[in-house]
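Peer 1: Structure here, sequence nowhere to be found:
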């Protein structure tokens, strides 16, 4: 492991699989140490952490549930302890990547209050308060990346609730950029399009017809791969992106132009 105390640290939620896994690995490839979270699959998360350690970066996998807002203080304290005890640092982070989420197609007529509470907790309330706490332990010159969705620009049937929560986070991101800009902290949103992962029950991965529709409407002529998105997150957390803040970047390969 590196002994460089100046190494930057990224906290990636939902970093155990899919896009989050590639985000964590892409950040490590750029020389960062990574704390990644998971909700239910500890072995999967630890495998990602082990892969990062194989890249000679420090890594830790911690359980975190975005619906447990009351537990955020304890989680952030746990992150600080890991950074001090295992990473040899001062208990502070440089970047927060808000990636964890849930997805499901629900027509408006079938929405329930329980659906609203779950999606709002995971995609807005939990993200907002985790970001609030994380900013208190973030070094100046760091940044926040909010992973939203291209579906808040164009309509995807059944995703009205999901996209609305993501749209709320995009507004919040601009306020973070404004309030924390004096500290050199930037805040941006990255809105992916169709990627063949297990998100939303593998809706795209398991549906050849949907895949064909997305590809037909995409300028680049293919579905995204996880590294197309993970690499962009790593770029947003790099010095090359230090003058980019308060922006929404749509990563769809040119869908629905």
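Peer 2: Nice, thanks for sending it over. Keep in mind that this is a model prediction, so the values were computed, not measured.

Peer 1: From here on, just use CA atoms for contacts and neighbour counts.
Peer 2: Fine.

Peer 1: center of the chain - which residue?
Peer 2: In the chain, the residue lying closest to the centroid (C-alpha atoms, centre = their mean) is residue 99, at 2.0 Å.

Peer 1: list the contacts for it?
Peer 2: 12, 13, 14, 15, 20, 146, 147, 148 (C-alpha atoms under 8 Å, 6 or more residues apart in numbering).

Peer 1: and here's the other structure:
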């Protein structure tokens, strides 16, 4: 761990939802390498959260797990209650500097096949949860803090096969824009990152071990390859740092230039 990395977020406390796997895991590990103490929030996979915390601590960083299943009424309150309890060894104020809304679910169904229950579930996790997580964070979030919402390229690309998922990310982008305006007077920046196809467990079934799928996914990006979790984590780390102090209300395309 370099001295420069430690300086970037040294002394900061970050919460990363969905922080135990895939993009969230990469974000948790990168923020920790940059010096932040990271609350790794997870919904169901306790073992994955424990593994992420262990990897961070073995690398010389600080992290702890926070459990709260998203998608139900009251989930944001329960998340912050769990955070308050777990963060006591690291802060005596319950304050937080960085909130990364990364947790999300997808629904691979076109309009004709999507059920009302499926629609409600994807909006509950991808839109309602971040909205109220931020609402509950406001008294805890220090002035000059950072909020980063993980959106998706599906918010700008026509993908009818995942129409509800794309709609949630469009709503999240609008949330980002309005929140940036509201929190600007406190020096809090609010930005989004919109990944394209990323090699994570979510895409493993159709992507990994399938050269044709890999080639097709890579061909969609101007940069000619499939994204990696670290590609997204590095952008989040920039937005969380002081280097991004004059950037707010923006959604950064992180698709590698998909369908330009």
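Peer 2: Nice, thanks for sending it over. Note that the structure is a prediction, hence the values are computed from the model and not measured.

Peer 1: hmm, back to that, scan the contacts of residue 99 of structure 1 and report the most crowded one.
Peer 2: residue 15 (30 neighbours; other C-alpha atoms under 10 Å).

Peer 1: any idea what that one aligns with in structure 2?
Peer 2: Applying TM-score structural alignment, one finds that residue 15 of structure 1 aligns to residue 19 in structure 2.

Peer 1: That match contacts residue 30, doesn't it?
Peer 2: No: using C-alpha atoms under 8 Å, residue 19 of structure 2 makes no contact with residue 30, being 11.1 Å away.

Peer 1: The stretch 151-257 of structure 1: helices as residue ranges?
Peer 2: 160-180, 199-202, 208-216, 226-236 (DSSP state H, counting those that start in this stretch).

Peer 1: could I get those as a markdown table with mean neighbour count?
Peer 2: Shown next, in a markdown table, are the helices of the stretch 151-257 of structure 1 (neighbours: other C-alpha atoms under 10 Å):
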| stretch | mean neighbour count |
| --- | --- |
| helix 160-180 | 20 |
| helix 199-202 | 14 |
| helix 208-216 | 15 |
| helix 226-236 | 21 |
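
Peer 1: now for these, which one comes closest to residue 82 of structure 1?
Peer 2: Between residue 82 of structure 1 and the helices of the stretch 151-257 of structure 1, the shortest gap by C-alpha to C-alpha is with helix 226-236, which sits at 22.0 Å.

Peer 1: With structure 2 overlaid, report how far that closest one is off on average.
Peer 2: Compared with structure 2 after fitting, helix 226-236 of structure 1 deviates on average by 0.8 Å (mean C-alpha distance after the TM-score superposition for structure 1).

Peer 1: which residues of structure 2 does that helix align to?
Peer 2: Helix 226-236 of structure 1 maps onto residues 229-239 of structure 2, going by TM-score structural alignment.

Peer 1: Name the residues that touch the matching stretch?
Peer 2: Contacts for stretch 229-239 of structure 2 (C-alpha under 8 Å, 6+ apart): 22-24, 26-27, 30-31, 34, 146, 148, 191, 193, 195, 198-200, 244-245, 247, 254.

Peer 1: remind me, longest strand of structure 1?
Peer 2: strand 138-147 (DSSP state E).

Peer 1: which secondary structure elements does it contact?
Peer 2: strand 93-98, helix 160-180, strand 186-192 (3 or more C-alpha pairs under 8 Å, 6 or more residues apart in numbering; DSSP states H and E).
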